[in-house]
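Colleague: missing the sequence, but the structure's below:
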């Protein structure tokens, strides 16, 4: 046998040589595997150092100290002004407006004439009803005389009992007719009186919706004019239901003063006069109403005002700057810087605010540092850096 095969051109090894060759290759592989295992801890250490070096840098924040203090318990809400009485004036009879007795925007007194509707058709109806009443009254008087005369004759036997009863029945029917005609006359007189539309309340009239010469009727949807009472006037507003017990307790003891400040005007003083009988389950608030004299007409219906409702003094309550309190989906919260300079999430319940300070309840302690600037970059557990 030759050392090389002519067909395959491959070197020929004996069994012993092949075993020695395989044993040498396996030894090299074992050496490489041992070196790799020995270097793994060092590689892991290097990777860990790289990860630590690539972590998020501390977020710069400004902080303030959680404090306890006596704070006036003032509720600040937005209120809406409305008239203490408002009436849309509509006619009670149909007809043409003959005359308007007021100027748009002026003050009117209760009972003052506002417009006159053409009275002539109603005066004619009244005369007709009076004529019918006079006729039925005359017929009744004749029937009563007949009944009295027949009453004497039936006793003497000159007329029958049946004839007497007929006169009595006729008198009773005519008496009912007279009553009906009197009611018709009264109704016609009322319609004639309604031709003069008077102010049902005292107040300020608005714009006239129907001009002189137009036809009006009692079924019109739009009132001829609206009258609003501006003095006194109401301011309605809502407060969280958590304040309801304090409000009711104060109203039971004394009058609760309310301040309303219109935009660009001086504050007006009023008195809390109404607490609604139901808490709004959708918003968790209750509706209140204050009454203001409004002698100078600084408050106007439909106006929005800033309302201040004093509810006594909060003694040694927990306070934080108002800008530290953030609003979440389900609750309010603040971020606190812990001893390791990491951001910590704390849920709080704001009670009221006064001059940039919020009174809160929650898992806060006096002396802790709350974040007042830089919250947008924070998340629980992130490192922070307090800057001045």
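Modeller: Structure received. Bear in mind the structure is a predicted one, so any value in this text is a computation, not a measurement. Residues are numbered from 1 along each chain as shown.

Colleague: From now on I want contacts and neighbour counts done on CA atoms only, so please keep to that.
Modeller: Will do.

Colleague: how long is stretch 193-210 from one end to the other?
Modeller: 20 Å (CA to CA, to the nearest Å).

Colleague: Might you calculate how far that stretch sits from the centre of the chain?
Modeller: Centroid displacement of stretch 193-210 relative to its chain, using CA atoms, centre = their mean, to the nearest Å, is 31 Å.

Colleague: Give me the neighbour count for residue 284.
Modeller: 12 (other CA atoms under 10 Å).

Colleague: Second structure for comparison follows:
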């Protein structure tokens, strides 16, 4: 009874085993090989690299004068035009001089009275000298006359000082520009009572040709500025002269390059403990007073040259937090990810301090697609964009803008 059942079961089990073995052979098929990653390559170049630095600065006047009254009174006239260029000593405001003129007239009258009194007492004193010589009066009477004369001399001197003081106050009623420069808006209108204790100055006058740019230089940048002088103190003067001749370039906040060349003016005498930076000032010619205090700008300067620096395109540097890497391509087009130390960086290039050698190939475009050990397929390098002409910067929509120089002539 059981034999027919077994005859049926055995073929079924055999077919199931064969099917399983066939499926396993298909699953064991070899995996597909990963194709090479298309990338654009560059090379590590060794060259002399100018030490470009860039800082954010704020424009200020070389001198800013707060015009305040030295006496109290009502403003009766404003002489200058707000926002115009004024010369040193040019009248700006007139404060009512009437009370001060009256004070001066009274002081002159008091002086005349004191002089007349002195004249009479002097005559009495001379007479007393003669009487004393003839023994007509006592020594005590002569000394009284002498003291009276000396008192009148003092009174005349006091009245002369009162006249001078009254004249100074009268002169102060005409408020003049303490320096030459660009005048500001008037803080008080005609008819307003002002005094030395007024909260705001009458106006301000700012000397802005040349104009000053103030920026903060970090201590690392500062040390690089003086590195040559530290190595050889005898070259300090020559280093300062070279820095002055190299000059500075200023790029305004909208990307406009200022055509005038600036120079380093001065540095503070200490580095801030709070910020770890030192305040540095530079000056730029400002013909036509186009630039105004308060503008922000980028200050670019070339300070020294790094000889034989290893330079790569900035796009080739892979940055992960504080770690910098380069994708180095070997002769077999296999990628090796290396950690590198990056020095100075510009807008287009980076100086590599260690990690690669001159002439090695690196991935410039496509770094996000490569991993360590992968194979790449070099693509033809795209034509490099033409560099912007000197004294110009690229702004919105690729437009290049530059301020006209003072001697440029408008087109007809």
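Modeller: Now that the structure is in, tell me what you want to look at. The shown structure was predicted, so the numbers you read here are calculated from the model rather than taken from an experiment.

Colleague: Residue 318 of structure 2 contacts residue 338, correct?
Modeller: No. Taking contacts as CA atoms under 8 Å, residue 318 of structure 2 lies outside contact range of residue 338: 9.8 Å.

Colleague: Over in structure 2, tell me which residue corresponds to residue 274 of structure 1.
Modeller: The alignment partner of residue 274 of structure 1 in structure 2, by TM-score structural alignment, is residue 266.

Colleague: Residue 146 of structure 1 too?
Modeller: Match for residue 146 of structure 1 (TM-score structural alignment): residue 124.

Colleague: Ok, residue 203 of structure 1 next?
Modeller: Counting by TM-score structural alignment, residue 203 of structure 1 corresponds to residue 181 in structure 2.

Colleague: so what's its match closest to, chain neighbours aside?
Modeller: residue 207 (4.3 Å; CA to CA, 6 or more residues apart in numbering).

Colleague: Tell me where the stretch 251-388 of structure 1 has strands.
Modeller: For the stretch 251-388 of structure 1, the strands defined by DSSP state E, counting those that start in this stretch occupy 257-262, 268-280, 285-292, 304-321, 326-327, 332-337, 343-354, 357-362, 369-373, 384-386.

Colleague: could you list every residue that touches residue 131 of structure 2?
Modeller: residue 137 (CA atoms under 8 Å, 6 or more residues apart in numbering).

Colleague: typo on my end, it should be residue 298 of structure 2
Modeller: Contact analysis of residue 298 of structure 2 by CA under 8 Å, 6+ apart lists 54-57, 250-253.

Colleague: Quick check: of those residues, which lies closest to residue 159 of structure 2?
Modeller: Of all the contacts of residue 298 of structure 2, residue 159 of structure 2 sits closest to residue 57, with 55.1 Å by CA to CA.

Colleague: what do we get in structure 1 for that closest one?
Modeller: Aligned counterpart of residue 57 of structure 2 in structure 1: residue 79 (TM-score structural alignment).

Colleague: Its match sits in which helix or strand?
Modeller: Under the criterion of DSSP states H and E, residue 79 of structure 1 resides in strand 67-89.

Colleague: Where does the helix or strand that that strand is followed by end up in structure 2?
Modeller: Going down the chain from strand 67-89 of structure 1, the next helix or strand is strand 95-100, by DSSP H and E. Mapping strand 95-100 of structure 1 onto structure 2 (TM-score structural alignment) gives residues 73-78.
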